[in-house]
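*Asks:* What follows is a protein structure lacking sequence information:
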């Protein structure tokens, strides 16, 4: 009798241990009889099914579990019976989902069934966290982490699907290539945090211009690509490109800054322009660069001539690396007219590149490449030395002129920039007052850099400081007072809007007058660039602007022609000076 008692107690302990083990398992355990009626449910099973063990006992397993496989309902009882019939363990394929009774909470599961002597047991693992992590990794692999847009890999897949659809339904696709104009200047002057926010807002605006069936992706850096599907005409794609360009024209409000951001857009059409994905992307890229050369912030459809006219970015950069050593750079000078004295008192130095194959290349086509690389530093030093040497020659000819030179952000923040400029001036025997450094307003509002200290070093050399493109939205008016500047150069768009018969001229004229008045109050001179008509010149004279330059007065010319313009000073008297 005692022996039987000990045997029963041992069996009970083993049963308790088995039950404790089942409760401790990191899975839901559901035991059924051979008819699929629930006889056991552990605590995880209670949590996943939404039933207490007592309530589940005696129910069919199909009533306990609402399981779906790839969106199709699965009969759990049928699964258990199939397991018993086969007398083998069965496992569900990936993608199974359980909807918990009571609150319909979705739980991603992986389950298996195993036959037993008097029934079967089902194990369900909650894999929601794992599948969520997999989904996040999948998203990261196919999307840009900053903007959340598809990346190039994902775009390639969408492009392939789009072409397959276009072939079946005989419709068109449009590929748009977008590049943010002068984005590097924003990064250099305001920092990468502001630049990142510009990219996010840029992506948002572009997405608002397209349909759900279209795709906007980030190509990399400040380049984006857009796939427009199910188009009936090529003009449909061109209209969307124009719509995007307009949407980007409104100022970007990033914190305390109001930034003027624009993008050049190239358009290529499938299958009209090409039926190969890579070739179509290349042609949209060519069209974008053609748009940028024509007028920044505009869009342009690919044309066959662009293939031969365009010289690739990579080849230009390669050629630029040897251009300085081969003495292919030259400086031309655009005369600046003193509007009170009606004579040339200064010039603006503008670089040209005598390319052996392309001929005379304008700055718009190569300066961005220089500024993206460290090449701008040695080339910038050459510009300074050449301009100072030319200033020296004009002094010797008895025609002293103030030479204005542009400084990029990379140059401005170069270590020992003021000391290097001082050495150039000293070697040439030229006073610093003969040189005016033009620095974009956006560069001077970077609070992470000691801009004022750098400007004061230039001032100690006697150089004049000009704040360029003032009024562009990147710098508030109080910056005029903050920095030790001598000259304000008005943003060209304000000059463009000075039209006598334009309905908006009064408002724009008021802006120019306000800048002139404020600058004069602070004892600063005002320069207007981009003067192209007699009407603009007359209005600037009436507003008491100090200096002007532009095509109406003269294009940029070689140094010898500047000397001729000075000698023919009477030519300036024939210009229209009155409103």
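*Replies:* Nice, thanks for sending it over. Please read these numbers as outputs of a predicted model, since none were measured by experiment.

*Asks:* alpha carbons only for contacts and neighbour counts from here, please
*Replies:* Fine.

*Asks:* Return the set of buried residues in stretch 377-387.
*Replies:* By neighbour count on 16 or more other C-alpha atoms under 10 Å, the buried set for stretch 377-387 is 377, 379, 380, 381, 382, 383, 384, 385, 386, 387.

*Asks:* try this one next to it:
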């Protein structure tokens, strides 16, 4: 520094120095030689500026260029750089390289329903849990939203990948409390492995993403390895999503109505509205195919609102036609329950159709209620205030607890069809049904057994004390016109169908 100042007459640069209190700071120094009358240096001008704050801002800008601002994890740019270097190293050392894609189940519902503050804190917790399962040489990056990518080096066989993905799923699925909200989230993972599933970053990332969507299609908390057929599956799924959006615009959807009957008298006490889709090119599309696509694509909210409005319109149409008031149950998704204003949607549908809200029943699965029990309880309280009946569908297949069942404002338990089928085959299935009936009586809830297909099943359920039955034995889901035709055929000329009382 001083030698340069003597030789060149000037020096400037940045130097780390220490303050009187021992703290480090970055200074910019400039030293200028000042000549005297004889031309020789008479003295030096020494200028110091503290640039610590400016330096920290520059470092922060550089950091944010390659890291996620919320979690501090590498972002897409840094991930792609490490992935390129990882592929080069793996090729040179003849090793495998694993790329895992994962996202969170039900994150959008939590983020929209509880606010971004809760969502952000949840993402930071998930990021910490993922890092806690990785080695120093591995990388976890956040691409945005609830999408994370894990890059792992040097794992030798499929068993090692399975073990790591199992640990990640278990860690993420542990309950977390955020701002007094107790949340249960899960994850779905897909993995692509270099060199067998791709030999460049773009291919590996695309294939890991496809594997993740295959895992999501298989159910919550799953992982899948990439397979060649997944590319075609992704094309089919995208085409189905496009067709479903078109179906909403062009009126290809309809509701079919399946009766629910009193177990002892056989009297119809209401109907369940089940969505059906007929596409001119595809024919009848199974709900098992299009409902998961609707959930993944975010269309499920639109489908739910349409279903509520259509059911309310049909109830009104039956009343005008002289068939009396009919009670109809509509299935509601998790997104409808916790993201939006379900009570408001029901109120609007009933007002527009001109029907009492008491004629609407909503059905939700156990998993929908248990994932966010506090938020579900608040949303259902608002629904109940309208006079709407609330039923838990497929009861027994989830993980309801007695504590939450007592807290939730529910009226009906619907026994899953799998237990009804088992009841005819062995005593174990019947024992489960009896247990549900005892539980329902204790909590003052009504019970509907679904999937009743034989007289033997119906007899067993009646003997056990089940109040209401539903299934093919009593009627398949049918369009409204066929339901009306059955009513008309069963009535004397000029008579009207007795309406189901609103209670």
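*Replies:* Sure, I can see it. Given the structure is predicted, the values throughout are model-derived calculations rather than measurements.

*Asks:* So which of the buried residues of stretch 377-387 of structure 1 sit within helices?
*Replies:* 377, 379, 380, 381, 382, 383, 384, 385, 386, 387 (DSSP state H).

*Asks:* among those, which two are most distant?
*Replies:* Spanning the widest gap among these are 377 and 387, at 15.4 Å by C-alpha to C-alpha.

*Asks:* dump the residue contacts of the aligned residue in structure 2 for residue 375 of structure 1.
*Replies:* In structure 2, residue 375 of structure 1 lines up with residue 302, judged by TM-score structural alignment. If a contact means C-alpha atoms under 8 Å, 6 or more residues apart in numbering, then residue 302 of structure 2 has no contacts.

*Asks:* and residue 302 of structure 2, which of the three is it?
*Replies:* Recorded secondary structure, residue 302 of structure 2: helix (DSSP: H, G, I helix; E, B strand; the rest coil).

*Asks:* quick one: it from residue 244 of structure 2, how far?
*Replies:* From residue 302 of structure 2 across to residue 244 of structure 2, the span is 11 Å (C-alpha to C-alpha, to the nearest Å).

*Asks:* what does residue 17 of structure 2 align to in structure 1?
*Replies:* Alignment note (TM-score structural alignment): residue 17 of structure 2 maps to residue 98 of structure 1.

*Asks:* can you confirm its match is in a strand?
*Replies:* Yes: using three-state DSSP, the assignment for residue 98 of structure 1 is a strand.

*Asks:* For it, which non-adjacent residue is closest in space?
*Replies:* Distance criterion C-alpha to C-alpha, 6 or more residues apart in numbering; nearest residue to residue 98 of structure 1, sequence neighbours excluded, is residue 67 at 4.6 Å.

*Asks:* Trace that neighbour over to structure 2, please.
*Replies:* Under the alignment (TM-score structural alignment), residue 67 of structure 1 pairs with nothing in structure 2.

*Asks:* Next, find the distance separating residue 67 of structure 1 from residue 109 of structure 1.
*Replies:* 9 Å.

*Asks:* Give me the common contacts of these two.
*Replies:* 96, 97, 98.

*Asks:* quick one: the second one from residue 48 of structure 1, how far?
*Replies:* Computed with C-alpha to C-alpha, the distance linking residue 97 of structure 1 and residue 48 of structure 1 is 11 Å.

*Asks:* list residues touching both of these two?
*Replies:* Common contact partners of residue 97 of structure 1 and residue 48 (C-alpha under 8 Å, 6+ apart): residue 107.

*Asks:* quick revisit: burial measure for the residue nearest to residue 98 of structure 1, as a count.
*Replies:* 21 (other C-alpha atoms under 10 Å).

*Asks:* Not counting its neighbours along the chain, what's nearest residue 148 of structure 2?
*Replies:* In space, and not counting its chain neighbours, residue 148 of structure 2 is closest to residue 142: 4.5 Å by C-alpha to C-alpha, 6+ apart.

*Asks:* How about the contacts made by the alignment partner in structure 1 of that neighbour?
*Replies:* Under the alignment (TM-score structural alignment), residue 142 of structure 2 pairs with residue 218 in structure 1. The contact partners of residue 218 of structure 1, taken as C-alpha under 8 Å, 6+ apart, are 144, 147, 149, 150, 151, 152, 224, 225.

*Asks:* among these, who's most crowded?
*Replies:* The most crowded member of those, judged by other C-alpha under 10 Å, is residue 225 (27 neighbours).

*Asks:* Could you verify my assumption that that one touches residue 159?
*Replies:* No: the pair residue 225 of structure 1 and residue 159 does not pass the contact test of C-alpha atoms under 8 Å, sitting 10.9 Å apart.

*Asks:* Neighbours of the equivalent of residue 186 of structure 2 over in structure 1, how many?
*Replies:* Taking TM-score structural alignment, the alignment pairs residue 186 of structure 2 with residue 262 from structure 1. Residues lying near residue 262 of structure 1 (other C-alpha under 10 Å) number 25.

*Asks:* circling back: and the residue nearest to residue 98 of structure 1, how far is that from residue 114 of structure 1?
*Replies:* Applying C-alpha to C-alpha, the value for residue 67 of structure 1 to residue 114 of structure 1 is 17 Å.

*Asks:* Repeat that for residue 241 of structure 1.
*Replies:* Per C-alpha to C-alpha, residue 241 of structure 1 is found 60 Å from residue 114 of structure 1.

*Asks:* same thing with residue 308 of structure 1?
*Replies:* 70 Å.

*Asks:* more neighbours, the two?
*Replies:* The residue with more neighbours, out of residue 308 of structure 1 and residue 114, is residue 114; 18 against 7, by other C-alpha under 10 Å.

*Asks:* What's the match for that one in structure 2?
*Replies:* Using TM-score structural alignment as the criterion, residue 114 of structure 1 maps onto residue 32 of structure 2.

*Asks:* Might one say that that match is in contact with residue 5?
*Replies:* Yes: using C-alpha under 8 Å, residue 32 of structure 2 is in contact with residue 5, at 6.7 Å.

*Asks:* So which other helices or strands are in contact with the host helix or strand of residue 257 of structure 2?
*Replies:* Per DSSP states H and E: residue 257 of structure 2 is located in strand 253-262. Here strand 253-262 of structure 2 touches strand 268-279, helix 300-320, strand 468-470, strand 478-479, helix 480-490, going by 3 or more C-alpha pairs under 8 Å, 6 or more residues apart in numbering; DSSP states H and E.

*Asks:* now the angle from that strand to helix 300-320?
*Replies:* Note on geometry: by axes from the mean of the first three to the mean of the last three C-alpha atoms, to 10 degrees, strand 253-262 of structure 2 and helix 300-320 are set 60 degrees apart in direction.
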